[in-house]
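K.L.:
sequence below, structure please.
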Amino acid sequence: MTAPGPAAPSPTTPPCASAASRTPASAWPDPWPAPAAAGPVRGTVRVPGSKSLTNRCLVLAAISAGPSVLHGVLRSRDTDLMRTALTALGARFEDRADGAVVVQPLPVGVPLEEPVAVDCGLAGTVMRFVPAVAALRPGTVVLDGDAGARVRPMAPLLDGLAQTGTRVEFLGAEGFLPVRLTTGEELGAEAAIDSSASSQFLSGLLLSAARRPAGLTLRHTGAQVPSPEHVAMTVQFLREHGVHVDTLEEGAWRVHPGAPAGVESAVEPDLSNAGPFLAAAAVTGGEVSVPDWPAATTQIGDRWRSILPAFGAEVSFTPDPTDDARGTLTVRGGVDEAGRPRIAGAGELAGTAELAPTAAALALLASGPTHLTGIGHLRGHETDRLAAIAAEAGRFGVRVEESADALAFPGSDSSGPLRPAEARTYHDHRMATFAAVVGLAVPGTAVQDVATTAKTLPDFPALWTALVGGEPAHDRPERDEVR
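P.N.:
Below you'll find the predicted structure:
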């Protein structure tokens, strides 16, 4: 398959971004020179709140019976788009001086006074969560987004809404944005959809189901759900916040009606975004720690505990002495007899999901072969990630075998050393971090549009540069901890 074409330009800075919380995109050159590691990378990185959990918190708070207070929420383009969308539907947000966000819920069941327009940007959670929220207020809502959003699948979610009483009108290609949704006073209580292309279709319908007058019975009709952790995250999240959810059988749920009470809740760190920083230890034979790692979590990023050892790294978890619900995850990269970094081929790694781009960067640098399988659904993410990874690997001089749902990497023992390249990102934040990880071991690597990382991690270039530095770790003790 050929490389995906570049998407149309999209904003690089969230519309509600505060100058104190992020470095402006203009601070980074384009292309951005990815820093190469001059020695083992060592440091501690505190990653901000999870985007997946932040947007779930914002949705649930917006449909609750009373106000909520949210701590540790991520501020990024995706989460600001969610706030803007929920504000258009009647919710209100207040940023407190201590960093908490107070959410006043939208008036469920009250008709919209006029049609509402929602900009989804390139945020999958906005595209897939907001339509079901919009159905809770009778009226008309038009959703659109970036050019890249118009090629991301929406049909299963919209089919579920149509089954439950919302009129769906496609304003462009059928099954994609832009779309006009018109909901009346009556909402059905049963839907069956094939969510094989994205777990977000199920999560989007489940999140707001309790505010439907009769709740919702939802069934997945496909063979398997991609990223099942994300659906489990949604179900557990709802239960933790007082929503009655029954798992009827595998792939079927019953959400009982009832307005969740307003909550005071804290968002876990984004474990997926921790991946590139932890990978830096594996690439350089160094040591990187991430504090506040949850001892138990539904975040898919917890898979780093098993993925990184497959590449020869050592992973340890040290419980917090004051809070056994969290601790510090530390990764130590493998080294050979001479103390040089050693990245082993991982063999077959199944179901890396959204972690695949970072795993792919390690696979490019590994000595032996790696086969990432079960990731076909990534073709419907911000870009066709399988095609993008294969194309960028070729730019670094490595031929990666691409199949419908897998990528096979030969290993450097077979392909030889990588060559420097100017990597494309396709407006995909994880392709930007993929290139940054490769750049650790390939001096001269540059990254186009590194500001696209603002989607989920606005200050990634600053965090990355502070951790990697560019000079040997023992010469920069003041950078050993990145806050």
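K.L.:
can we go C-alpha only for contacts and neighbour counts from here?
P.N.:
Noted.
K.L.:
can you show me the helices along this protein?
P.N.:
In the chain, the helices defined using DSSP state H lie at 51-62, 77-88, 124-134, 155-163, 200-207, 228-240, 271-284, 304-310, 356-365, 385-395, 412-415, 429-439, 460-468.
K.L.:
so where do the strands sit in the stretch 101-250 of the chain?
P.N.:
Counting by DSSP state E, counting those that start in this stretch, the stretch 101-250 of the chain has strands at residues 101-104, 116-119, 139-144, 166-170, 179-183, 190-193, 216-220, 245-249.
K.L.:
distance of the residue lying closest to D413 once chain neighbours are set aside from G397?
P.N.:
Closest residue in space to D413, ignoring its immediate chain neighbours: S367 at 5.2 Å, by Cα to Cα, 6 or more residues apart in numbering. With distances taken as Cα to Cα, to the nearest Å, S367 is found 15 Å from G397.
K.L.:
now swap in H427 and tell me
P.N.:
Taken as Cα to Cα, the span from H427 to G397 is 22 Å.
K.L.:
which of those two has more neighbours?
P.N.:
H427 (26 against 17; other Cα atoms under 10 Å).
K.L.:
how about the more buried one: what's its closest non-neighbour residue?
P.N.:
Closest to H427 by Cα to Cα, 6+ apart is T452, at 5.7 Å.
K.L.:
contacting residues for the one you found?
P.N.:
T12, T425, H427, D428, H429, A432 (Cα atoms under 8 Å, 6 or more residues apart in numbering).
K.L.:
including distance to G351, could those go into CSV?
P.N.:
Converted to CSV, the contacts of T452 look like this (distance: Cα to Cα, whole Å):
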residue, distance to G351
T12, 30
T425, 22
H427, 23
D428, 20
H429, 20
A432, 21
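K.L.:
what's the single longest strand in this structure?
P.N.:
strand 323-332 (DSSP state E).
K.L.:
give me the angle between that one and helix 271-284.
P.N.:
Orientation of strand 323-332 against helix 271-284 (axes from the mean of the first three to the mean of the last three Cα atoms, to 10 degrees) gives an angle of 30 degrees.
K.L.:
and strand 323-332, what does it pack against?
P.N.:
Packing contacts for strand 323-332, counted by 3 or more Cα pairs under 8 Å, 6 or more residues apart in numbering; DSSP states H and E, involve helix 271-284, strand 287-294, strand 314-320.
K.L.:
cutoff 6 Å now
P.N.:
strand 287-294, strand 314-320 (3 or more Cα pairs under 6 Å, 6 or more residues apart in numbering; DSSP states H and E).
K.L.:
show residues contacting the last one.
P.N.:
It stands for strand 314-320. R326, G327, T328, L329, T330, V331, R332 (Cα atoms under 6 Å, 6 or more residues apart in numbering).
K.L.:
you'd agree the fifth one is up against S289?
P.N.:
Read it as T330. Yes. With contact defined as Cα atoms under 6 Å, T330 reaches S289; the gap is 4.2 Å.
K.L.:
next up, for comparison:
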Amino acid sequence: MSTPQQQPWPAPIAQAPVEATVLIPGSKSETNRALVLAALATGPSVITDGLDSRDTRLMRDALRALGVGITEAGNQWTVQPPSTLSAGGTVDCGLAGTVMRFVPPIAALVNGSVSFDGDEQAYARPMDVMLAALDQLGVTVEDQATSLPFTLTGTGRPAGGVVTIDASSSSQFVSGLLLAGAKYAEGIDIRHDGEPIPSLPHIEMTVAMLRARGVQVDDSEPDRWVVAPGPIRPLDVSIEPDLSNAAPFLAAAAVTGGTVTIPHWPTRTLQPGDHLRGILEQFGAEVRLTEAGLTVHGTDQLHHVDLDLREASELTPVVAAVAALANTTSHIRGVGHIRGHETDRLAALEFELNSLGGHVVQTDDGLTIHPRLMYSGEWRTYADHRLAQAGAVLGLVIDDIVLDDVSCVDKTMPEFVTLWQQMLAGSERRSGVAEARE
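P.N.:
Sure, this is the predicted structure:
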């Protein structure tokens, strides 16, 4: 499988407090769940304002490989499920956790074999829980694989029933089984046995989207989800902005003492990125949610924080970057599982922040960040879009930060560099900095 070409990028410094309104593209989490459910529905569905990024292109191509029809016309995609899913080539997972964990339970519905592969870096991402679960459900996994690449052989309609897993490394294992469970003969009864599951709002999102399509889900008992067998209704949906991808832009306001507004911020949402409101307030920023959107205004000082980010762990890299610029020591807790994300995010943040002069120490479940005066240097992204976003935030206030590769933002936000540059250019025009240079 091919990996995108690396693109070094000098992160631009903010010549003035950031003042901008930034339109954020659609939620990846919501888009890929909507695609999967539309592919399993009893009729066609239309998805409006879905995120067009590498992860969602991989999901669309994966579903097409199983016989699903998807046509794209501007910001609207029409998904036509086939009468019977079929196998058609290898599914490329790239580095997308949603593809490697959501599509195998669907491929189990194929009467035949389906192969899965991805970026080399994806081979290190945990898959043993999902593959063991499918084995419990009667799906054959070639050579007892525990990670990519692998081949599984579906039976057309697995029996389903009770499956016990340890999902403490990723909520995606639960969501993946939930999304396909209604299509199994007996439905599915998922039982978690292990340490607390991270990112529970993502499971709540999955459950809510299933119920919106008429699927019966009983989650009344802790660590257990029972999906009744039955049809999945087609549903036309509009996708919310990706609130986690708003993190670096809102952080820009906090670290430069500026003001950033994200339009169309939902008043009620299951996206974990909504935690940004409370997080940035703890850093000392002023946060307002109005009809215009979510506005963050940076004040004259960044306060230290002590945060449990278990439910919103994807925010950790950007939050760590802000904490490295705060007034004194901060603690991030509850995120030990992100060692198994696109890269070992805790090790990467510790090394990269320290390489710029910071003082960061890993703990069992997070980071302790002691702010220090930091200096210019290379910021490695490890093919991880969240690491790239963190490097961009630091580059606003530290001269000559160069990301070794910014192409990884294509995973969830191909427009990132353009939006970042537009944000800074507009801020400079308003402050008169551009005119003063001429």
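K.L.:
drop the TM-score for these two in here.
P.N.:
Overlay of the two chains. TM-score (TM-score structural alignment, normalised by the length of the second structure): 0.95; 432 aligned residues with a Cα RMSD of 1.8 Å.
K.L.:
buried deepest among the helices and strands packed on strand 323-332 of the first structure, which one?
P.N.:
Neighbour counts (mean count of other Cα atoms under 10 Å) averaged over each of these peak at strand 287-294, with a mean of 23.
K.L.:
which bit of the second structure covers that one?
P.N.:
Mapping strand 287-294 of the first structure onto the second structure (TM-score structural alignment) gives residues 259-266.
K.L.:
so what touches that stretch?
P.N.:
With Cα under 6 Å, 6+ apart as the criterion, stretch 259-266 of the second structure contacts E19, A20, T21, V22, L250, A253, A292, G293, L294, T295, V296, H297.
K.L.:
now, which of those residues sits nearest D364 of the second structure?
P.N.:
Nearest to D364 of the second structure out of the contacts of stretch 259-266 of the second structure is L250 (Cα to Cα; 28.4 Å).
K.L.:
residue in the first structure paired with that closest one?
P.N.:
Looks like L250 of the second structure aligns to L278 there (TM-score structural alignment).
K.L.:
and for G89 of the second structure?
P.N.:
Match for G89 of the second structure (TM-score structural alignment): V116.
K.L.:
next one: A320 of the second structure
P.N.:
Under TM-score structural alignment, A320 of the second structure pairs with A360 in the first structure.
K.L.:
quick one: that match from R399 of the first structure, how far?
P.N.:
According to Cα to Cα, A360 of the first structure and R399 of the first structure sit 13 Å apart.
K.L.:
neighbour count winner among these two?
P.N.:
A360 (26 against 17).
K.L.:
mind listing what that one touches?
P.N.:
A360 of the first structure touches nothing, counting by Cα under 6 Å, 6+ apart.
K.L.:
any figure for the gap between the counterpart of the residue nearest to H427 of the first structure in the second structure and G340 of the second structure?
P.N.:
With TM-score structural alignment as the criterion, T452 of the first structure lines up with C408 in the second structure. According to Cα to Cα, C408 of the second structure stands 17 Å off from G340 of the second structure.
K.L.:
same question for H202 of the second structure.
P.N.:
17 Å.
K.L.:
touching, the residue nearest to D413 of the first structure and P410? I think so.
P.N.:
No. S367 of the first structure lies out of contact with P410 (Cα under 6 Å); the separation is 8.5 Å.
K.L.:
okay, and the common contacts of those two?
P.N.:
With the criterion set as Cα under 6 Å, 6+ apart, the contacts of S367 of the first structure and P410 do not overlap.
K.L.:
what residue of the second structure matches up with H381 of the first structure?
P.N.:
Using TM-score structural alignment, H381 of the first structure sits opposite H341 in the second structure.
K.L.:
which residue packs closest to that match, ignoring adjacent ones?
P.N.:
Nearest non-adjacent residue to H341 of the second structure (Cα to Cα, 6+ apart): R125, at 6.5 Å.
K.L.:
for H192 of the second structure, which residues are in contact?
P.N.:
The contact partners of H192 of the second structure, by Cα under 6 Å, 6+ apart, come to T164, I165, D166, D223.
K.L.:
what lines up with it in the first structure?
P.N.:
Using TM-score structural alignment, H192 of the second structure lines up with H220 in the first structure.
K.L.:
can you get me a residue count around G50 of the second structure?
P.N.:
If we define neighbours as other Cα under 10 Å, then G50 of the second structure has 26 of them.
K.L.:
surely it and P25 touch.
P.N.:
No. Between G50 of the second structure and P25 there is no contact under Cα under 6 Å: 7.9 Å.
K.L.:
what does A261 of the first structure correspond to in the second structure?
P.N.:
Per TM-score structural alignment, A261 of the first structure is aligned with R233.
K.L.:
how about its match, nearest residue that isn't a chain neighbour?
P.N.:
Leaving out its chain neighbours, the residue that sits closest to R233 of the second structure by Cα to Cα, 6+ apart is R213, at 4.8 Å.
K.L.:
now swap in G347 of the first structure and tell me
P.N.:
Using Cα to Cα, 6+ apart, the closest residue to G347 of the first structure is T370 (4.4 Å).
K.L.:
for L386 of the first structure, same thing?
P.N.:
In space, L386 of the first structure is closest to R379, 6.2 Å off (Cα to Cα, 6+ apart).
K.L.:
could you measure from the one you found over to R152 of the first structure?
P.N.:
9 Å.
K.L.:
look at the two and report which has more neighbours.
P.N.:
Between R379 of the first structure and R152, R152 has the larger neighbour count (other Cα under 10 Å), namely 22 against 18.
K.L.:
how close does the aligned residue in the second structure for that one get to A254 of the second structure?
P.N.:
Aligning on TM-score structural alignment places R152 of the first structure opposite R125 in the second structure. Distance of R125 of the second structure to A254 of the second structure, computed by Cα to Cα: 33 Å.
K.L.:
same question for I70 of the second structure.
P.N.:
Distance from I70 of the second structure to A254 of the second structure, by Cα to Cα: 41 Å.
K.L.:
between these two, which has more neighbouring residues?
P.N.:
The residue with more neighbours, out of I70 of the second structure and A254, is A254; 30 against 20, by other Cα under 10 Å.
K.L.:
before we move on, back to that, counterpart of the residue nearest to R233 of the second structure over in the first structure?
P.N.:
So, by TM-score structural alignment, R213 of the second structure is matched to H241.
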